[in-house]
Structures are given as structure tokens and as C-alpha cells.
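Enquirer: pasting the structure only:
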């Protein structure tokens, strides 16, 4: 009788220990991995920001946002597994004056690479070169004051000959001069290979089609790639 009682007690104790062991294993597996969450957060924090600050060209006027050159740049970065996120801060109709007014609001987020695409609307409106130069310089100054280590890339623009030869010449030189003065990288002409090509522009003759944006993206990438 004692033998049977001892055997029964031993069996019950063994079953109880096994049950506790299973419960601990279950509890452990049901909890999220702190290491995984931390690693994911660290990767996100390490991503640097490329901010495109411009007008309707940057905004991708007349197209789906995914077709704009800035979105195409993001696709390229992702395909290469490069830790950058693109922010499209383009506003249709924006002038350098308008950009100068809103730049501080945009700079509330961290910026590592700042691509400045403004001035085209100034040129089409015949805004005095001196005013456009002043606004672009102030934008550059504000960006560097907020983020001293930022890389700035200036997107050069041109105006059609009907604005007058002298004006067109001075306007084109404006970007070269500003880039040299501020030691920025320069995209000589953002719309190289696209401007003036009817098949690559919308009916207004000013804004690129989706195919045109693929060429613009290549113009940007040619300069941007070396800064990544």
C-alpha cells in the first residue's frame, strides 16, 4: 500500500513539473522580442532624410505622385538598400519668395541632404534676377543655420529665349554663381534632355510627362549619387 501511494505521489509531482515547464515556455514565446523591436527602431532612426524643396516640377504636377522624379529617386534608393527617405516638399506655383517664406516650417524635420529646386516661376514671370538671387541665398543661409552639416544641391534652371537674351543669360548664370559662392553641388540644368521636347512634356509645354520625369530623375541622380 505504501509502495502504491509513493508511486502515485511521484507521478503527480512529475506531471505538475511538466505542466509548469510548458506554461513558462508558452509565456515566453507569446511575448514580443524586445531585441527585434529595438533593432527595427534603430534602423529607422539611422535613415537619413533627402528633402526636395521646389515648385510644381518637384511636386510632379499633372501626374500621380509616384511618377514624380523625387519618388523615382526613392525607388532607386530602396532598390540599392540605401538608408535614405525622400521628402517631397514641392508646391505648385511656388516662387523663390514663397519658398523663402515657408522654409523655416519645412526645416522642423531633420534634413541631411537638401535639394533646392526653385526659380523657374520667377523666370517665367520676369522677376528681377537680383530678387531671385536674394531669396535663394536666404534659403541656403537658413538651411545651413539650422543644419550646419547639411549637404545642399542646387538645381539649375533656364528660361526660354522669349524672356530676352540678356535676362536668359543672366538667369542661367545665377545658379552657377550661387553654387560657387556657397560651395554647393550643382545640377547644371534640371530639365536637361526634357525642356523643349514636346513628347516629354504635358500639353502646357512646361511640365514633364511621366517619361520626362524618368530623365529628370537621372539628371538628379548623376549628382546625388556621389553624396550618398
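Expert: Structure received. Predicted, not measured: the structure shown is a model, and the values here were computed from it.

Enquirer: C-alpha from now on. contacts and neighbour counts both.
Expert: Fine.

Enquirer: Return the distance of whichever strand or helix holds residue 44 from the chain's centre.
Expert: Element membership of residue 44 [criterion: DSSP states H and E] is helix 34-46. Offset of helix 34-46 from its chain centre (CA atoms, centre = their mean, to the nearest Å): 21 Å.

Enquirer: Stretch 173-180 too?
Expert: Taking CA atoms, centre = their mean, one finds the center of stretch 173-180 at 23 Å from the center of the full chain.

Enquirer: can you list the residues that contact that stretch?
Expert: 129, 133, 137, 154-157, 185-186, 188 (CA atoms under 8 Å, 6 or more residues apart in numbering).

Enquirer: change it to 7 Å
Expert: Contact with stretch 173-180 is made by 133, 154, 156, 185-186, as judged by CA atoms under 7 Å, 6 or more residues apart in numbering.

Enquirer: second one coming, line it up with the first:
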């Protein structure tokens, strides 16, 4: 009897593995996510997808980055970004809020709308923060950056404090980023993206594992 049962178990397990679908992750962001100025394969989303697969993840990343988008724009796009197949969400928004000097409270409201919507949809989230420049003043900088850490804690989501930390020696030397930026001085080069992915990759892998129920 046991000899008959074992092949059946093996068949069932094999069938389950064959039909298992990859975890789908949508990356909601601006030009940093979209891959502005780079060949498609060198952008953040393709490089991160390769990193995750090289590290054993069965994953598909969807590029939901729109150049020039603010956190308000990202929040407005959430409903059609969270299509039924999306299991997890990476949120990288706020860079254009800074460029436009948008009040940190506006950014906070938009980020909270995104996190709340993802929570309602049962979607795991990785929130990635953006560093505010000192020229806006200490109060603005503190309020803007606190948005990310405070909301990540409030919603219990995975969190990376600074998208650009890999380019700035952990945030201690902003001038160090120049070697890893494109000519516009804003967007990372392909090498810069690779450094960013190496830093964010382990947390993104944790996101995939959570979304996959591992």
C-alpha cells in the first residue's frame, strides 16, 4: 500500500510546484523607479528583479514609476496599480515633492493614502524614504523625513529610510553621490542603480517572502 501512496504524494507535490505562480510586485514611484535616462535593462525595476531572482526569488516586478510624479500623483494611481495579480508594493515617492517644496504634511497624507489602500487590499508593502536637503531648513527636513519612519511604524510595513544612501556613503557624504549620477546630477547611473539595488535587495527579498507566505 505504501508503495502506491508515495508516488501519489510525489505527483501532487510536483503538480503544486508546477502550478505555483511567481510573486508579483508593483514598484510605485517616480523617475527613480521608472529608470529615467537609462536603457530599460539598467533601470531600478529590471535590476532589482534580476537581483531577486539571482537570490532565489520567484518574482515578477511591474514598473509603476512615472517620471515627474509626486506623492499626490502616486496616490491617485494606486487603484489601477493594485491590479488583482499584485501581491506586494514597493513605494518610492517624494523626490518631486522636494523639488517643488511641497509641504511635508501633503506628502504625509498621500503616503498614508497609499499605505491604507494597500492594507485594505491585503498587499504587503516596502516603503522607501527620501532624504530632504538641508537648504529647506531643519524643521522641514525633520518633518519630511519623519513621514516615512512614522508611517512605516504605524502601518507595520517594511522600511528602507533612504533610497539614495548607497550613493552617499550611508548618508554621511552627499558629495560622494556625484560619481554615481547621470549628467543631470539627479538620477543615478546604471552603476548607481546597481549600488542602490544591492542595498535595498535584501529588504525587497523579505517583502517577496512575506507576500508569498514563506
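Expert: Yep, it's here. The structure displayed is predicted, hence computed values, not measured ones.

Enquirer: I'd like the contacts of stretch 173-180 of structure 1 laid out as TSV, including secondary structure and neighbour count.
Expert: Output for those, formatted as TSV (DSSP: H, G, I helix; E, B strand; the rest coil; neighbours: other CA atoms under 10 Å):
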residue	secondary structure	neighbour count
133	helix	17
154	strand	24
156	coil	25
185	strand	19
186	strand	22
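
Enquirer: Just give me the closest of those residues to residue 89 of structure 1.
Expert: Taking CA to CA as the measure, residue 89 of structure 1 sits nearest to residue 154 out of the contacts of stretch 173-180 of structure 1, at 14.7 Å.

Enquirer: Now which residue in structure 2 aligns to the closest one?
Expert: With TM-score structural alignment as the criterion, residue 154 of structure 1 lines up with residue 127 in structure 2.

Enquirer: Report the central residue of structure 1.
Expert: residue 86 (1.9 Å; CA atoms, centre = their mean).

Enquirer: Let me see the ranges of the helices in structure 1.
Expert: Counting by DSSP state H, structure 1 has helices at residues 2-30, 34-46, 56-59, 69-79, 96-106, 120-125, 129-146, 165-182, 210-224.

Enquirer: so what corresponds to residue 192 of structure 1 in structure 2?
Expert: Per TM-score structural alignment, residue 192 of structure 1 is aligned with residue 165.

Enquirer: if we can go back for a sec, hmm, the match of residue 154 of structure 1 is touching residue 91, no?
Expert: Yes. Using CA atoms under 7 Å, residue 127 of structure 2 is in contact with residue 91, at 4.9 Å.

Enquirer: returning to that earlier point: just the helices of structure 1: most buried one?
Expert: A comparison of those by mean neighbour count, using mean count of other CA atoms under 10 Å, puts helix 56-59 on top with a mean of 24.

Enquirer: And the contacts of that one?
Expert: 52, 68, 70, 88, 90-93, 207.

Enquirer: In structure 2, what range does that helix match?
Expert: Counting by TM-score structural alignment, helix 56-59 of structure 1 sits on residues 31-34 of structure 2.

Enquirer: Quick check: that stretch compared with structure 1, mean distance?
Expert: When structure 1 is superposed, stretch 31-34 of structure 2 averages 0.3 Å from its matched positions, counting by mean CA distance after the TM-score superposition for structure 1.

Enquirer: what's the spacing between that stretch and its chain's center?
Expert: Relative to its chain's centre, stretch 31-34 of structure 2 lies at 10 Å (CA atoms, centre = their mean).

Enquirer: How about stretch 82-96 of structure 1?
Expert: 6 Å.

Enquirer: which residues in structure 2 does that stretch match up with?
Expert: The aligned range for stretch 82-96 of structure 1 is 57-71, by TM-score structural alignment.
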